[in-house]
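Asks: The amino acid sequence is not available; the structure is as follows:
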């Protein structure tokens, strides 16, 4: 019996990676914005649309594509009419269970064979997306008729800067 327990414990430590055992393949990412009811579009690293909805929401995202060291990365676009579009990257990186757990328990098999195929070795960051949407530049229709629009230089598109007139 004692020999069986030792063989079982040794097999479990050699055949499993710590991140695979302790981690999940997906991560729930809460997304919110100010103001609410903004459109959320999540696109993966291959350009595939993963999710489209409104804030606030929570979306389960895959951490790996199932290939060897195939971590997933995403781009979150938050838009609302009258506000500037926000683009937030979500990136995957190795978590503590992969790094430390395999150092102590899993060994090379966990580091190089088991965990690299499983999303459990990754953590998506940021863990939650919170966006405060800034208002777009106010457009004054009179500006095209000789009126004046006052905006910050950083908010003026480059193609319009040649039309600007300095005011003392």
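Replies: Here it is on my side, so go on. Keep in mind the model is a prediction, meaning the values are calculated, not measured.
Asks: drop to CA atoms for contacts and neighbour counts, all remaining ones
Replies: OK.
Asks: Mind listing what's buried along stretch 88-101?
Replies: 88, 90, 91, 92, 94, 95, 97, 98, 99, 101 (16 or more other Cα atoms under 10 Å).
Asks: residues contacting the third one?
Replies: To tie it back to what came earlier, the one meant is residue 91. Counting by Cα atoms under 8 Å, 6 or more residues apart in numbering, residue 91 touches 72, 73, 74, 124, 125, 126.
Asks: Put this next to the first one:
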């Protein structure tokens, strides 16, 4: 009976020492960087202004969602299209609160809510892809893109619209 009590205590301690978002989500996310036109060079800087990565679109990069204890990461992405007179354009990619973080109210407890998830950055999430329209004048709004630039995983999530 003592062994069962010790095992139960150990299991309870393990559950309470982790965060719900840490268990279910990630701290680092693969983000597909895409642009119109494709083939644009890009540079990604974090909120401190440090260059995290650079490349040519389309490309998948691994980015951290958290920037410190209870601080979400905010990236500045500078795109430069190919061509002599190409002008660079800046966009912002900001992490959002992960819904699994709220699961700490039920599963992770105060340790997951106040320590583990905020410290690991797992309380935040980033989108699967970031699209920059370098042709149009609007940086926000509805953008229509070709399915050819989507990854296989993104294509699998598409749903038909019947009008």
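Replies: Happy to help now that I have it. Being a predicted model, the structure only gives us computed values, none of them experimental.
Asks: circling back to that earlier point, filter the contacts of residue 91 of the first structure down to the buried ones, PyMOL style.
Replies: Only the buried entries of these go into this PyMOL selection, using 16+ other Cα under 10 Å:
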select buried, resi 72+73+74+124
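Asks: Can you show me which of the contacts of residue 91 of the first structure carry over to the second structure?
Replies: Here is what carries over to the second structure from those, by both residues aligned by TM-score structural alignment, their matches' Cα atoms under 8 Å: 72, 73, 74, 124.
Asks: ok, so of those residues, who is nearest residue 42 of the first structure?
Replies: residue 74 (6.6 Å; Cα to Cα).
Asks: mean shift of the helix ranked longest in the first structure relative to the second structure?
Replies: Counting residues, the longest helix in the first structure under DSSP state H turns out to be helix 2-15. Following superposition, helix 2-15 of the first structure is found to deviate from the second structure by 2.4 Å on average (mean Cα distance after the TM-score superposition for the first structure).
Asks: Which helix or strand contains the residue nearest the centre of the first structure?
Replies: Centroid-nearest residue in the first structure: residue 90, 1.5 Å away (criterion: Cα atoms, centre = their mean). Taking DSSP states H and E as the criterion, residue 90 of the first structure maps to strand 86-94.
Asks: The second structure: matching residues for that strand?
Replies: Residues 89-97 of the second structure are matched to strand 86-94 of the first structure when aligned by TM-score structural alignment.
Asks: ditto for stretch 32-42 of the first structure
Replies: Stretch 32-42 of the first structure corresponds to residues 34-44 in the second structure, going by TM-score structural alignment.
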